[in-house]
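[1] Task: produce atomic coordinates for the following.
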Amino acid sequence: MTSPHAATTVEGLATDVCLPDGTGPYPAILVRTPYDRTRHLAEARGWARRGFAAVVQDVRGRHASPGEWRPYENETADGAATARWIRRQPWSDGRIVAAGASYAAHCALVLALGPEADTDARPDAVIAAVPALGPAETAREPSGPERLLARAGWWAAHGDRPDSDEDALAKALAADPGLLAHLPLTGLPERLGRHLPSWAGLWRHRERGRLPARAAHAGLPLLAVGGHHDHFTEDTLALWHTWGGPSARLLLGPWGHGLAAAPGPDAGPAHRVVLGELYARWARRALAGDLTPGRHGALALGGADLWLPAATEGEPRPLPLRPLHGAVFTADPDRPVRSDDLTVPTGEPADRCLLVTAPLPRPLDVVGTVRVRMRATADTPYADWAVRLVALTPQGRAERLAVGVLRRSGAPAGPADPQETEGGFTVELGRLARRLRAGTRLRIEIAGHHFPAHARNPHTGEDPVTAGRLLASRREVDPTSVTLTLPVLPSRPTPTDPAKEILR
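    This next block holds a predicted model:
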């Protein structure tokens, strides 16, 4: 192949190859994507400028690749065939880095963690950014609540079609603002006017953790990249923690799903990382075997313009809470607490329990998992407990910090229930890496719904995806039992250089 950028087919799949100047051979970067390979041309040229042959492919059934689009089903075999093809090319030096973000990270990971006997198909290193590990991980929280808005948006945009319409859900919601409230949720395709046979099948996936379990036996280097404001943050961390290869690196910034292109409100100048350059430098060291063994990396401390070593973890510190409202409230799925609205009604009947801390007397550096423990009951045998942590700044702004949703029995559980501790239970709100300013107050909201980010629990015992009726649920919280525990660094942290940690 003499052209620096050429289109070809591999096993019938549309593939672009972008080569560096010179005669080669070169190490290769393989990106397999459902989001249109032509959108990666600038990225491919960037890899080529840095001495890599960039191979970008439309996955089966998407854009220029023929076949049927079946999310998460064909990527191992198709990726393996492409890796074997790369190694047969005259411009290839036999070394491959599988790379990708979101669904493309899934494609890279299943190739890296494929059958042990198929060594010719396995890459030599993997870059997984904001990884969508599998259908179960993307569709549900660990305790079961369905991630409705994110999945409806993805399926409306990309599901069961060869091309994409990124604004499909937004346009449908503009025409019908109550679109996601219609029952049953399996009827969403009809309301969208789309043929989406895979939508109902998505919710049958409940087994989480397959890729992290296989990652424990990985034999190659990993670079995992994520954002603290991404809905796959916990999966990115789980991948890094369980990776069994010779080295694992983590870069976790104050970003959303778009990484550095989607900074959060706590991002600062030091958090503007040129990811392409960092990826290329890491790839060269990974392929040369020059990375220090073990797990290293960097995480951003939002609101402080600092980077910390990835292993940094705060010490658990409970914060006193003052109850404000709603020790007894009604979780009514016909009027659910909204995930997209931080306004708090205080009239009757109450729709959530509210508690607040005193203003922080000094800044707190919070790094690690936030937990809320409480004693509470529901009068229905099937209930979700949604807990939202909000920062109330001295300037009068409300900023969402973290959310956790736990699905459990509404009645007090028996002593064998692992979530029960002295009659209470714990809701994990995920990880924070944030400096909280002096004068900030923290508000805890305990509710029965977090809609439309999560599907409404119907309180009938039916599956929320197929339920056709809804019941209100009376909740009672013991305000004296509610404990907010933050992982607080005991002293001002020592900053690090993220490039140094990634490339060490």
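[2] CA atoms for contacts and neighbours, from now on please.
    Noted.
[3] For residue 58, see how far away residue 64 is.
    Separation of residue 64 from residue 58 (Cα to Cα, to the nearest Å): 7 Å.
[4] Between these two, tell me which one has more neighbours.
    Higher neighbour count among residue 64 and residue 58: residue 58, with 24 against 20, using other Cα atoms under 10 Å.
[5] Provide a list of residues in contact with the most centrally placed residue in the chain.
    For the chain, the residue nearest the mean C-alpha position is residue 232 (0.9 Å; Cα atoms, centre = their mean). The contact partners of residue 232, taken as Cα atoms under 8 Å, 6 or more residues apart in numbering, are 130-132, 138, 226.
[6] now, among the residues you listed, which is nearest to residue 338?
    Set against residue 338, the nearest of those by Cα to Cα is residue 138 (20.5 Å).
[7] The structure of the following sequence is requested for comparison with the preceding one:
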Amino acid sequence: MTRASRLAAEAIRRRWGLPPATTQVSALRDVDVPMRDGAVLKADVYLPDTGQQHPTVLLRSPYRRSGAFAALFALPYARRGYAVVLQSVRGTFGSEGEFTPVVNEARDGQDTVTWLRDQTWFDGRLATLGPSYLGYTQWALALDPPPELQAMVVHIGPHDLAAAGLLDGAFQLQNVATWTELVAHQELLGPVRGATRMFTAERRLSPHLHELPVSGLPERLGGNPVPWFDEWLEHVELSDPYWERYRATDAVHSSTVPTLLVSGWQDWFVEQTLYQYAALRDRGVDVALTMGPWTHLGIDPKVTTGESLAWLATHLPVDGGAPPRERADRVRIYVTGVEKWRWLPDWPPAERTDRTWFLAPGGCLADEPEPDGGTTNFRYDPMNPTPSVGGRVLSFRAGRRDNRRLELRDDVRTFTTAPLEEPVELLGGARITLCLASDNPYADVFLRLCDVDNRGRSINVTDRLVRLDPADGETATTGERRIEATLPDTAHRFLAGHRIRLQVSGGAHPRYARNLGTGEPPGHATRGVPTNHVIGHSAASPSAITLPVC
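    Predicted coordinates for the structure are as follows:
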């Protein structure tokens, strides 16, 4: 390491509160890692300067190995006694072959471990680590975990790419397009221009995301070929066998590797992280969960690096390294609203009670349903789609945002409590019953829970889109269907004096590709048909929201 690198590493250590470094580090660049089919993948190897064998941390990534990535995911671990292998997956940054998202990661991960066994610096103990796509590569290896694998550290990582791309049954247009454009251009630009491009992605992509048809978007954006985008648009049913090669779900149900899961309440993959936790916990696997307030692009390395080092120190200890730092409990969550961390024995907590509010006339949420509460109407026009604001998107404007401008639109309806006399703390998933009649079988409903503060700001807490099933028609007597939806889990305290708000609309574009109302394949459709919705809120049509509270 250069003197500048050492000074930077020490500054990071102090800022993040990490244990002191125990060694200097040497880096081996562009190391060849052979695969069984003859392809050679490239890796950078960071070795502690001890002259001994080391427990090893493996990160398999489609992104640039050097620079900020190495500073975040190699040096903090290598300087504390771990050999760190940063490998570029097939078809990226010098690794041979063609990059097809996730489909080669199980096989190539196994071949990488085969290579690792022959390295003189490897002591036979392995951990995997990394965020996002690097989380998937970990689950892919865990489909058939090698005996050397003794720990996993998965940050904001999915195990099912199909469920991520078709979240809530609708194509995740903004997220998939943003990630696809990143991959298409990342090797054409240097690190500085690449980072700048990510910061400006939402502004640059916005006009293109509103064009129809959606198919052909990558060609309009330029860059290296990314054929999977249009291909995915041809397969918009999660039950399609096409998606099996994009899943590592079996690993979640079979792995016994001790696993630390880290995510954020506003992350794209939050539901997959919580699914992973529950599946591992229920089988008695050593698993821990940390849930911060973060978005996908806003995860805090000050928290995640310290927790990751502590997990490795427990399950992959280094001779002469810092002693393991015991977790206070299995689950650590950040409660928004009060902005405080809390330890829990499990998630969701067992001791909760339900509190229900009923939709009522005048945009109210009431303690009891109105006997003759009537209805509330709104119209969704796919050619002027309701826009998305904040939430679980790949954007630096993701997460909790002020929704007041959105709620002024005539295609958005809100239902709000009176000011709360005492705090209400939501721990888990809000459940919504919506009695809805629609004049178009091809329609969506977007449901969002908001916290209205003393200044009148309406801040989103959690949300979900519901795609109506054309085969599930309205009842013959009322013309209504009853929608039951559970919003993604969260931890949030509504303070005294604040108000709880349910927001209802017909979509959130471009986060979710707009439902054009025709039933045509979304990739090629260009024609839109509006939908008129009628929300019932009476004793006969008791639309309601229920919060599990502590």
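[8] Quick check: the farthest pair among the contacts of residue 232 of structure 1?
    Among the contacts of residue 232 of structure 1, 138 and 226 lie farthest apart (Cα to Cα), at 14.7 Å.
[9] who's more crowded, the two?
    More crowded of residue 138 of structure 1 and residue 226, by other Cα under 10 Å: residue 226, with 31 against 21.
[10] so the helix or strand harbouring residue 85 of structure 2 matches what in structure 1?
    Assigned by DSSP states H and E, residue 85 of structure 2 belongs to strand 83-88. Aligning strand 83-88 of structure 2 against structure 1 (TM-score structural alignment) gives residues 53-58.
[11] Ok, stretch 263-270 of structure 2 next?
    Stretch 263-270 of structure 2 covers residues 226-233 of structure 1 once aligned (TM-score structural alignment).
[12] Just the contacts of residue 232 of structure 1: which are in helices?
    Here DSSP state H is the test, and the contacts of residue 232 of structure 1 give residue 138 as lying in helices.
[13] In strands, which of the contacts of residue 232 of structure 1 fall?
    Here DSSP state E is the test, and the contacts of residue 232 of structure 1 give residue 226 as lying in strands.
[14] Give the equivalent position in structure 2 for residue 216 of structure 1.
    Using TM-score structural alignment, residue 216 of structure 1 sits opposite residue 253 in structure 2.
[15] Give me the three-state assignment for that match.
    Using DSSP: H, G, I helix; E, B strand; the rest coil, the structure places residue 253 of structure 2 in helix.
[16] Count the residues that sit near the closest residue to it other than its chain neighbours.
    Excluding the flanking residues, the one nearest residue 253 of structure 2 by Cα to Cα, 6 or more residues apart in numbering is residue 279, at 6.3 Å. Using other Cα under 10 Å, residue 279 of structure 2 is surrounded by 17 other residues.
[17] How far off centre is the helix or strand hosting residue 279 of structure 2?
    Using DSSP H and E, residue 279 of structure 2 falls within helix 270-282. The chain centroid and the centroid of helix 270-282 of structure 2 are separated by 13 Å under Cα atoms, centre = their mean, to the nearest Å.
[18] Now that helix: buried residues?
    By neighbour count with 16 or more other Cα atoms under 10 Å, helix 270-282 of structure 2 contains the buried residues 270-274, 276-280.
[19] Just send the residues you listed back as JSON lines, with distance to residue 59 of structure 2 too.
    Shown next, in JSON lines, are the buried residues of helix 270-282 of structure 2 (distance: Cα to Cα, whole Å):
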{"residue": "270", "distance to residue 59 of structure 2": "21"}
{"residue": "271", "distance to residue 59 of structure 2": "23"}
{"residue": "272", "distance to residue 59 of structure 2": "20"}
{"residue": "273", "distance to residue 59 of structure 2": "19"}
{"residue": "274", "distance to residue 59 of structure 2": "22"}
{"residue": "276", "distance to residue 59 of structure 2": "20"}
{"residue": "277", "distance to residue 59 of structure 2": "21"}
{"residue": "278", "distance to residue 59 of structure 2": "24"}
{"residue": "279", "distance to residue 59 of structure 2": "24"}
{"residue": "280", "distance to residue 59 of structure 2": "22"}
